[in-house]
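**Q** Whatever this is, show me its structure:
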Amino acid sequence: MSISEILELIEIADECLSVATGKTLTIHQKEILKQVIDGRKLKEVRLEGYSDLTVQRLFCPELWKLLSEATGQKVSIRTVPLVLKNLKNLMQPPIDRTKQRNRVSDSIGALEPYENSLSPNSVALSTSSTSTRHNLPAHTCSTFVGREQEIAQLLELLSPQHRARLISVDGIGGVGKTSLVVEVAYRCLCAAHSADDWFQKAPTFDVIVFTSAKQHFLTSFSLLQRISRPQRTLKDIIQQIARVLGDINTTGKSIEDQIELVKDALARFQTLLIIDNLETIENPQDVLSFLYCDLPPTVKAIITTRKQGIFLPLHLSVLTKTDALQLIYHETQEKKITLTETNLYKLYERTGGIPIAIHYAVGQIAGGYSADYVLEQLTQANGDLARFCFEHSVALIQGQLAHQLLMSLSLFTQPISREMWIELSLPEDFSNVSSIENSSGNVVERALVQLQELSLIVLDSNLYSLLPLTREYAIAELKNYPVFEQNIRERWLNWCLKLAQTHKREHGWDWKTQDDVLEAEWGNIQPIIEWCMHEGRYNELYTLWKSFEAHIYLRGDRKDRSKCWNEHFEWMDWLIQTAQQRDLAVAAEVMSSRGWLLTALGQPEYFQEADRLYVEAWSLRHHQSLEFQLNLAVNIMALRVHQAQFETVQPWFEQAMQLLERHPLSETERLLQLSRIHYYQGRVQFHAGAYESAEFHFKTALDCAQAINWQRVIWRSRNWLADIAIQQGKWTVATHLLMQGLQIAESERGTYQTAFYQRSLANLAMAQGDRAAAQHWAIEAINCFRRLDMPSEARELNSLLQTLQIGTG
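**A** Have a look, this model is predicted:
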């Protein structure tokens, strides 16, 4: 199902819930629906920041209950797509948010702003007037997409029942603060002149005054200078209020007298005052003082600002993924352009859910630029978009510690802790973080507050990060300070080397469970390795590769293998090419490791490349130890088994046994290599149908692996022993081995292990004549193999399904 179809069904669910219960879907509920409609099973539904148990046992059942009440049908994870599709078919015409916007337009069509219908000398408004005076700017878009929760929250704050008089809407530049406030103001305007239930939740006002200190406007073709005079001072704001009220003459009067006149006039009307772009107002303290001290209780005031914590705050973050994709889809439809699914998602990732960036990008594409060009230009720090969103904010901290912290944080693509960030960011004479934070004035604390006030950083669960566009801008800033950049990058690299040393496995083969610390930091590790390649840091890159080799292999047990390992192949290629000029022993070592990963990918085109690497590594074996040569010989055995070249395994078996006898290994290393040798011999015998011989080799491999607690060979040997039991008709033995192994694999979230156990369970059920169970386990295994990008194994099981005449759909 395409993203547009998924978003349409989510919109239908949201509308249905709103009509039936007055509630709307939360961000998390929309994300759950998106994943479920897209085909995920319950155990695959994920929400960032929440445990799987919370999502599966709390959030999902609550959502199904809400939708069941709203639709009058039994909704579950299995039925929700069908229920929503049926609702879509029954709706004539389908839900159209644009019509809601049209209702707004129809309602306000006769309401002209004061400039068109009033003069400064107009008769004073009476409290019984049926029209609302306002000077709201025109909508910049035909349909307001998303932000329903924020709109509801702001409408509640504006209601007479809420005691809040001063409200601030804050957020990073371009996040849609002004658009949100104008949308809410129009809903309030329409509430006074429409009987439509859609507007009845909005409060009404006699007067709505809009002032803006904004100096520039970003369009898809350029950054435009505002021609009309912006309201950048308190005096400008007072005069704008006077003009909208229409009966106040401020000519020749002092600012104090003007305030008194406006204050008296406002006391007679329920007024909504909007002050847009506080950060570009001159002497903002004067304006804040006026709002705090001089506004009568009949006035509700909203300011928009990039600084947080001014009044009662409504913080505007970036759009959720669902809303951002919906906005992109809406914009492309409106501008009559088509984007591929890939480019839709790329656009979301590059913009990070910032609405103005989405409008800008789609507008550029509609103007004739290619999608690839626009996506590339979005990250240019000297472009109009970056200048509009960040230039003013960054100028406020230029040359300060906050500026350094911002630039250093740009090196990290994943959130990091406060302690790590500060330790890496501060100059050498500030190396003692504790003393700095406790020093006079607490300079670090003030710097962090500055960055948060300006919405330049994201704080979530005590971890700090940057939005994608902010990060690109900060990286460009960093390049303007080469000495600071060099220092900070050295500390960045040292942090990674320290992390590698801390989490290095004692034994490179000891691949039991994935290191969660390394996985959490992996997004921050990758750019460091790429930087090492770019800067020619051979020794450091070799150290990092050696330390992370086991973790990289294990990542392929849980995710798309080719995707996980492709980046790793680039690092290994660089190491091989560089080592061939520096150290042939390292070149052979990396060739062997690369060949092993290519073998594990299990596809013919990769086998050919692995073969070439092994031949070259074998030619360099004399530069390495006998232990390395033994390991390489067993690797080649493994490749021949994967290639189904069983007749060529024996020479390498004999070579491995000779090396094993010649080289005095530690007991651990001897058992390690023996377990591998017998494991692959077992596979050769199994293929030949010599099940008793295969059983001997797998049991020997299992005994050796258990002696050193090598979990990977333990579970694989048991899996093959179960397959032998299936061939021998020993159902009870096979069932026990497989169910025990599956339970362990699932508890360790090992998708690779799980897939093979499920495949064997499908074969067991097939042998027993249980077609339903065979179908179940085959489909489960296929899904795992597809997630791991293992098409050969998936095709094998599809053949089994076809044999059962079920098919996979």
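
**Q** hey, let's count contacts and neighbours off CA atoms from now on
**A** OK.

**Q** can you list the residues that contact stretch 352-370?
**A** Counting by C-alpha atoms under 8 Å, 6 or more residues apart in numbering, stretch 352-370 makes contact with 174-176, 218-221, 318-321, 324, 327-328, 331-332, 335-337, 347-348, 351, 371, 374-375, 378, 385, 467-469, all of which sit outside it.

**Q** List the ones among those that fall in helices.
**A** Cross-referencing the contacts of stretch 352-370 against helices under DSSP state H gives 321, 324, 327-328, 331-332, 347-348, 351, 371, 374-375, 385, 468-469.

**Q** ok, and the closest non-adjacent residue to the residue nearest the centre of the chain?
**A** Closest residue to the average C-alpha location of the chain: residue 349 at 7.7 Å, with C-alpha atoms, centre = their mean. Taking C-alpha to C-alpha, 6 or more residues apart in numbering as the measure, residue 349 lies nearest to residue 468, with 7.6 Å between them; neighbours along the chain are not counted.

**Q** In this structure that neighbour contacts residue 347, no?
**A** No: the criterion here is C-alpha atoms under 8 Å, and residue 468 misses it with residue 347 at 11.3 Å.

**Q** Between those two, point out the one with more neighbours.
**A** residue 347 (25 against 18; other C-alpha atoms under 10 Å).

**Q** Can you name the residues that contact residue 85?
**A** With C-alpha under 8 Å, 6+ apart as the criterion, the residues that contact residue 85 are residue 9.

**Q** for it, helix, strand, or coil?
**A** State at residue 85, reduced to three classes by DSSP: H, G, I helix; E, B strand; the rest coil: helix.

**Q** Alongside the first, I'd like the structure of this one:
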Amino acid sequence: MSREQFGKLLTQGLKSIAALEKTDLSELQYELGREIGISIWTLYKWRKNTSIPSDDRTLAILARACVQRGHMGRQWLSDFLSCTIYSNKSGLLNELYPEGEAIVVTHNLPRRQHKKLIGRESELHDIQMFLSPRHRVGVVCISGGGGVGKSALALEVAHGCHETTASLQPDERFESIIWVTAKNVELLPAGQMERQPTFTDLDSVYRAIADLLDIPAIFRTATQAEKNIIVMRLLAEKRVLLILDNLEDVDDPSLFVFLRDLPAPSKAVVTSRHRIDVAVPIFLHTLDEETAHELVHMETERHNLHISEAEVRLLLQKTGGLPLAIIRTIGRMVWRGSNMETEIAQLNDPKNEIYDFCFSKTITLIQLSDAYKLFSALAVFNSKISRAALGFVAGFEDDDLRRDEGLSDLEVLSLCYKDGDYYRLEPLTHTQALTELHAHPAFERETRERWVKWYLIFTSMYGGRDESEMHLRYDYLEEDWNNILNVIRWCIDESRYEDTVMLWQNIRDFTHIYGFWSDRVSLLGWIIEEAKNRNEWQTAVQAMYDKAFTLTLTGPSSRIEEADLLLQDCWRRREVISPIVEARVAALMASLYIKYHKHEEAHQWLATGESLLCDSHLEPLELARERTSLLYDKGENWFVLGDYGNAHKVFEEMLQQGQISGWQRSIAHAQNWLAYVAILQGDLTMGEQYLRMGWSVAERIKEQRVQAYYKRTFAYYYDKLGSKSEALKWAEDACDSFERLGMPPDMNAMRELILHLKAS
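**A** Next up, the predicted model:
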């Protein structure tokens, strides 16, 4: 008799009950202790191998609970009893697992269409829990968009119930499993194929029950009421599992009454693109990237087809993880002998049969309704969008009730996904929404105008100049950046210059601080050329300065040369700009010459910038703000020359000017430089003080570049301190940040430090 083995097996059984019934283990132990007549502490001691109960009654209660409620198998029970002195082990084993008993489950299940169901483990577990006789739920509805795998999951549930019958307790077994489908068309690689549905109304469900259970009396009755009585009595006497596939294709209100009144112990699982109110919902989303990748691997292996990793990524991006689209695309490649490029082009074609199969019937239900307008308007958004924004763009700015009713309809019909107060479309659904939008040119024009107007208001509200605590507003821009970028690019494609410039001015500082540098350079390139063509030189010069500023940060040499040309052009046209912008250009020229190692010229440009600021008649706070940029470059020039003493003085002045202006970004930069200089001078105490003060600010304001510089400084600090592992962690983090921002020189410096740290 092994106490250790007994405790281990008992713990397994109790944890299985707790998991299946979703209850706390302590509450379960309290419940069992009360039934047995012992304390929870005694049960705990049994689990921890202190002792083993010796009376038959206690052991039988524990064994029956673990088998019947925890679904522990025959082998577990045999091992469990062998650890005890139970008087009739074989008797209890045969009671809970009768030997030689032939268990026959009548069914009409079609065979599985897949080798393995991928990515639905959580939903499968939930449905199995709902099908337990101990759960009050009678009907489960698997809902979701077309092609998401509803029928496959229902079939897996049904086969699972059939295959595990022998291991289940008598009250948990289904005596019959009945499958009916209303599906009248199948989408195969060759195209849509008509098929014969096996149910179209309640009577056809009754017919399937009568045929499988061999009870013709159901159809010998004179009235529908008598049929209802016979079937309900039968389902109350037997434990029957009904699977009703593609319920959205059935229009029979009496069927929903039947499902609502379904008697225990029978259960029903229905699949439908539309959510129903008589069932507990199991909503299927498309597969996540990892799971969709697994499905691609399984399908290519099944067809003995090889596709590259780049092609897999392309397929997943276009299908959005929709199982039907993945399986059909791979099937078409095998059937047609085509390549991935051809099949992706097919998926981009709105006339592809997959769109008709997945959407045509559902779209027909909402045609010309508020839901249809909302669905079409969703097409202009690239990623999830708020309820307020969608309502405004769709034309429901002053009618929240109609907007919310329409969105509810879209949810019920599985045409959009809701995430809190945000809505989104999957890639193929987005293509369909675009098709619907293009089909109504007048509505599309109005929608696009409202779309641009919304983002002009939105970016004005949450964007603008970088000032104190701006990250609290900029966070809203970051969350919606894909949509903002999409509307700007549309304005560019439509040559809407004024709208593009206004949007840009609202997001100018945000794109720098939050590290959207690639997008920033791309947008500025168009604004520069368009402003030049319109002879709007103030806008052009400001945009050239902004682009040059970003290019000087990102390198390599070709970008530095481009920045040089842009700044020279700015300087030649300085008569059209204010002294403030002129001073900024001078400071950036100094930064450029520092990179060229022409330090005397850098000093001259900095002196020019100081002179321009002195003549600008700025208010003290504004002057202090502008001077911090000049002082940054002046301090960096001394630092590169190795004159840490002068660098320290300049950065101290920069810190003071930042504090006067209240510009937190300049304060954080100054404190990082002061920390860096102190560390290189060997003053680790002072370096740490500046680091700790500045890092909290850098984290809070979310300035990506200054955070990267702080990580670099932390790496050098811990290296000097002798903590190599901590230094390596910060250096790797800094390297990742520089790489993400596109700053090769700084990234390479960190790689050298990483090599040094690993070697030491």
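
**Q** Please state their TM-score.
**A** The TM-score (TM-score structural alignment, normalised by the length of the second structure) is 0.80; 666 aligned residues with a C-alpha RMSD of 3.3 Å.

**Q** all helices of the stretch 651-800 of the first structure, in order?
**A** Secondary structure of the stretch 651-800 of the first structure by DSSP state H, counting those that start in this stretch: the helices cover 667-687, 691-707, 711-727, 731-747, 751-768, 771-787, 791-803.

**Q** ok now the shortest one, how far from the chain's centre?
**A** Put simply, helix 791-803 of the first structure sits 33 Å off its chain's centre (C-alpha atoms, centre = their mean, to the nearest Å).

**Q** Would you mark the buried spots in it?
**A** Counting neighbours by 16 or more other C-alpha atoms under 10 Å, one finds that the buried residues in helix 791-803 of the first structure are 791, 793-794, 797-798, 800-801.

**Q** circling back: where does the residue nearest to the centre of the first structure sit relative to residue 475 of the first structure, distance-wise?
**A** When C-alpha to C-alpha, to the nearest Å is the yardstick, residue 349 of the first structure and residue 475 of the first structure sit 17 Å from each other.

**Q** on that earlier part again, out of the helices of the stretch 651-800 of the first structure, nearest to residue 600 of the first structure?
**A** helix 751-768 (10.8 Å; C-alpha to C-alpha).

**Q** which strands and helices sit next to that closest one?
**A** On a contact count with 3 or more C-alpha pairs under 8 Å, 6 or more residues apart in numbering; DSSP states H and E, helix 751-768 of the first structure meets helix 711-727, helix 731-747, helix 771-787.

**Q** at 10 Å instead, please
**A** Helix 751-768 of the first structure is packed against helix 711-727, helix 731-747, helix 771-787, helix 791-803, with contacts defined by 3 or more C-alpha pairs under 10 Å, 6 or more residues apart in numbering; DSSP states H and E.

**Q** mean distance, it to its aligned residues in the second structure?
**A** Between helix 751-768 of the first structure and the aligned residues of the second structure, the post-superposition mean distance stands at 3.2 Å (mean C-alpha distance after the TM-score superposition for the first structure).

**Q** Flag every buried residue along that helix.
**A** When burial is assessed from 16+ other C-alpha under 10 Å, helix 751-768 of the first structure yields the following buried residues: 751-766.

**Q** repeat for stretch 494-514 of the first structure
**A** Buried positions in stretch 494-514 of the first structure, judged by neighbour count with 16+ other C-alpha under 10 Å: 495-497, 499-500, 504-505, 511, 513-514.

**Q** wait, which of those residues is closest to residue 408 of the first structure?
**A** Within these, the smallest distance to residue 408 of the first structure is 12.9 Å, found for residue 495 (C-alpha to C-alpha).

**Q** before we move on, back to that, could the helices of the stretch 651-800 of the first structure go into TSV alongside distance to residue 615 of the first structure?
**A** Converted to TSV, the helices of the stretch 651-800 of the first structure look like this (distance: least, C-alpha to C-alpha, whole Å):
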stretch	distance to residue 615 of the first structure
helix 667-687	19
helix 691-707	27
helix 711-727	26
helix 731-747	35
helix 751-768	28
helix 771-787	30
helix 791-803	25
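
**Q** Relative to residue 261 of the first structure, which of those is closest?
**A** helix 771-787 (69.4 Å).

**Q** next one: that closest one to chain centre, how far?
**A** Relative to the chain's own centre, helix 771-787 of the first structure is displaced by 29 Å; criterion: C-alpha atoms, centre = their mean.

**Q** How about stretch 438-455 of the second structure?
**A** Between the centre of stretch 438-455 of the second structure and the centre of its chain there are 28 Å (C-alpha atoms, centre = their mean).

**Q** equivalent range in the first structure for that stretch?
**A** Stretch 438-455 of the second structure falls opposite residues 479-496 of the first structure when the two are matched by TM-score structural alignment.

**Q** Give me the contacts around the helix or strand where residue 228 of the second structure lies.
**A** Under the assignment given by DSSP states H and E, the secondary-structure element containing residue 228 of the second structure is helix 224-237. With contact meaning C-alpha atoms under 10 Å, 6 or more residues apart in numbering, helix 224-237 of the second structure is reached by 202-203, 206, 209-210, 213, 215, 217-221, 240-241, 258, 261-267.

**Q** Please repeat the previous calculation with a cut-off of 7 Å.
**A** Counting contacts by C-alpha atoms under 7 Å, 6 or more residues apart in numbering, the residues outside helix 224-237 of the second structure that touch it are 218, 221, 263-266.

**Q** Mind picking the one among the buried residues of helix 751-768 of the first structure that's closest to residue 279 of the first structure?
**A** Residue 279 of the first structure has its nearest neighbour among the buried residues of helix 751-768 of the first structure in residue 751, at 50.9 Å by C-alpha to C-alpha.

**Q** what about that closest one, distance to residue 710 of the first structure?
**A** Between residue 751 of the first structure and residue 710 of the first structure the distance is 18 Å, computed by C-alpha to C-alpha.

**Q** And for residue 372 of the first structure?
**A** Using C-alpha to C-alpha, we find residue 372 of the first structure at a distance of 47 Å from residue 710 of the first structure.
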